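Student: what's the 3D shape of this:
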Amino acid sequence: MLSLSNVVLILAISHGILLSIIILLKSKKFYPNFLLFLFITSCNIILINLLYTDLKLEMLFPYIPLVLDGAVYLPGPLFFLYVCSILNKERKIKKVDLLHFLLFFIYIAFTIPDYFKPERAVVKSFLSIYSAHPPFASILFNWTIIAQILIYLLVSLKEVGKYHRRIRGYYSSVSNIQTTWIRGVIYLFLIGLSIFLFVKICLCPLA
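Tutor: You can find the predicted model right below:
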């Protein structure tokens, strides 16, 4: 029997997949659209992982979350690169931009040994995460996610501000339209993150 949260997640995943397909098909050669597609896809993977764990399927197939968990380190950098590409149409991805995904690569390297552990050991590690006293690695994982997202949101907001000031005297109306919605998305994420932090710190300090 699916719970309400399961249904909400399924609807969100379905909507996200449909949206990502539409964006990809809309303009395959438009670089910002491709980054937006990757951003939404990474968010979809996170939602799928949430649904997977919400259904407690990691107890049956424990290796799958090891792959999906790393996706949490992707939306922040992808959103930042998307914002930069929107503000500067001539900007293309460079090799140095891969450094934005350093935490993702570190996570992959850190979890490689887990794939060689017995299934029972992996399940036991998941059970420890849900305990009253989760391991330090789990706590560090959660807080690095929060810190990374917060940093990229603030840096994205800074980039929008710089862009707005740079072209204010030339294309004021276009600038307002182009930057207002990006700022709105960033503020929305910041509000959501603030609520999450309040719950995490004030209501569930050990979670």
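Student: all contacts plus neighbour counts: C-alpha atoms, from now on.
Tutor: Fine.
Student: neighbouring contacts of stretch 178-188?
Tutor: The contact list for stretch 178-188, computed with Cα atoms under 8 Å, 6 or more residues apart in numbering, reads 83, 153, 156-157, 160, 164.
Student: also stretch 12-21?
Tutor: The set of residues external to stretch 12-21 that reach it, using Cα under 8 Å, 6+ apart, is 36-38, 40-41, 43-44, 47-48.
Student: out of those, which is most surrounded?
Tutor: In terms of neighbours by other Cα atoms under 10 Å, the contacts of stretch 12-21 top out with residue 37 at 24 neighbours.
Student: stretch 87-104: end-to-end distance?
Tutor: The straight-line separation of the ends of stretch 87-104 (Cα to Cα, to the nearest Å) is 25 Å.
Student: what secondary structure does residue 12 sit in?
Tutor: Following DSSP: H, G, I helix; E, B strand; the rest coil, the label given to residue 12 is helix.
Student: can you count the residues close to residue 180?
Tutor: By other Cα under 10 Å, the residues close to residue 180 number 14.
Student: state the distance from the most centrally placed residue in the chain to residue 64.
Tutor: Residue closest to the average C-alpha location in the chain (Cα atoms, centre = their mean): residue 75, at 3.1 Å. From residue 75 across to residue 64, the span is 19 Å (Cα to Cα).
Student: sequence B follows; please return its structure for comparison with A:
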Amino acid sequence: MSLNALAVFARDRDDVATAHTLFEESLLLWRELGDQRAVARALSNLANVVKLQGAYSFAHALYGECISIFRGLGDRTGIAWSLNYQGDVARDQGDSANARALYEQGLVIFRELGDRWGIAGTVADLGSLAREQRDYPAAHSLYRESIKIFQELEHKRGIARLLECFACSAAAQLDRKRSLRLAGAAAALRKTIGAPLTPIEQCGSLDCLVRRMGNAG
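Tutor: Prediction:
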């Protein structure tokens, strides 16, 4: 198994420290080999783990280096995803304005490229940002746009993710019945495609919101 595969395995099992070490080793190896595209991917993987560890400035800088490399390679898809990930960092820091600006920059590129998967993912992120600001009508509009694309692409993992987003929104509005129904539908879909939530995903917004809903009830 490659260093990267081992790192992903560790990250998905919430062993963030091991993942960090392995991603750093992978990055060093690709730098030595001079493969810039692989370096950018390794930087992005490391940034993801660093973000989980709360080192937001470092994560932002790593994604910035990704953008520089992708620009040099003429890889606009890589640029768009790196902007999206920088948006995630800003969102985790509570900087909603910067998060929206970064998501929208990435979305412009995805739309220009006709990258429907990138469009759907970024629109979903904008929806979650709106949800966190309690702008539920805007969030639901964006979620509907995103899930429609995933349905047209027959991307079941994406559909499950959007069902979870809708469930989070229902939980935030203390609609217990709707939240549990949507979460159950997402779980059933994930089971059929063999794509369960990772431990990191499980401790994300859905569980937290459902617990908050239960406490409020």
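Student: drop the TM-score for these two in here.
Tutor: The TM-score (TM-score structural alignment, normalised by the length of the first structure) is 0.31; 117 aligned residues with a Cα RMSD of 5.9 Å.
Student: residue contacts, the residue nearest to the centre of the first structure?
Tutor: Under the criterion of Cα under 8 Å, 6+ apart, the neighbours of residue 75 of the first structure are 39-40, 42-43, 149.
Student: and what of residue 36 of the second structure?
Tutor: Per Cα under 8 Å, 6+ apart, neighbours of residue 36 of the second structure: 30, 69.
Student: rerun that using 7 Å as the cut-off
Tutor: Each residue near residue 36 of the second structure by Cα atoms under 7 Å, 6 or more residues apart in numbering is listed here: residue 69.
Student: quick one: it and residue 78 of the second structure, what's the gap?
Tutor: 12 Å.
Student: cool, residue 143 of the second structure as well?
Tutor: From residue 143 of the second structure across to residue 78 of the second structure, the span is 23 Å (Cα to Cα).
Student: neighbour count for those two, which is higher?
Tutor: Neighbours per residue (other Cα under 10 Å) separate residue 143 of the second structure from residue 78, with residue 143 holding more: 24 against 21.
Student: count of residues packed around residue 175 of the first structure?
Tutor: Residue 175 of the first structure has 19 neighbours, counted by other Cα under 10 Å.
Student: does it touch residue 164 like I think?
Tutor: Yes - using Cα atoms under 7 Å, residue 175 of the first structure makes contact with residue 164 at a distance of 6.2 Å.
Student: elements contacting the helix ranked longest in the first structure?
Tutor: The helix that spans the most residues within the first structure, counting by DSSP state H, is helix 136-167. Counting contacts by 3 or more Cα pairs under 7 Å, 6 or more residues apart in numbering; DSSP states H and E, helix 136-167 of the first structure is packed against helix 75-87, helix 172-198.
Student: in the second structure, which spans are helices?
Tutor: Counting by DSSP H, the helices of the second structure are 3-12, 16-33, 36-52, 56-73, 76-92, 96-113, 116-132, 136-153, 156-172, 176-193, 199-202, 205-216.
Student: in the third one, which residues are buried?
Tutor: For helix 36-52 of the second structure, a neighbour-count test (16 or more other Cα atoms under 10 Å) marks 36-52 as buried.
Student: before we move on, the earlier item: and the contacts of stretch 12-21 of the first structure, which of them are in helices?
Tutor: Counting by DSSP H, the contacts of stretch 12-21 of the first structure place 36-38, 40-41, 43-44, 47-48 in helices.
Student: I'd like to know how far residue 138 of the second structure sits from residue 181 of the second structure.
Tutor: Taken as Cα to Cα, the span from residue 138 of the second structure to residue 181 of the second structure is 22 Å.
Student: of the two, which one has the most company?
Tutor: Counted by other Cα under 10 Å, residue 138 of the second structure and residue 181 do not tie: residue 138 has more neighbours, with 17 against 14.
Student: so how far is residue 18 of the second structure from the closest residue to the more buried one other than its chain neighbours?
Tutor: Leaving aside its sequence neighbours, residue 138 of the second structure sits nearest to residue 130 (Cα to Cα, 6 or more residues apart in numbering; 6.3 Å). Remark: distance between residue 130 of the second structure and residue 18 of the second structure (Cα to Cα) = 34 Å.
Student: ok, now residue 71 of the second structure?
Tutor: 30 Å.
Student: neighbour count for the two, which is higher?
Tutor: Between residue 71 of the second structure and residue 18, residue 18 has the larger neighbour count (other Cα under 10 Å), namely 17 against 14.
Student: isn't that one right up against residue 12?
Tutor: No - applying Cα under 7 Å as the test, residue 18 of the second structure and residue 12 come out as separate, 11.0 Å apart.
Student: and residue 188 of the second structure, how many neighbours?
Tutor: 14.
Student: one more: residue 11 of the first structure?
Tutor: Here the number of neighbours of residue 11 of the first structure (other Cα under 10 Å) works out to 12.
Student: got a list of what it touches?
Tutor: Neighbours of residue 11 of the first structure in contact, by Cα under 7 Å, 6+ apart: none.
Student: and it, how far is that from residue 20 of the first structure?
Tutor: Separation of residue 11 of the first structure from residue 20 of the first structure (Cα to Cα): 14 Å.
Student: gap between stretch 166-184 of the second structure and the chain center?
Tutor: Mean-position distance between stretch 166-184 of the second structure and its chain equals 20 Å (Cα atoms, centre = their mean, to the nearest Å).
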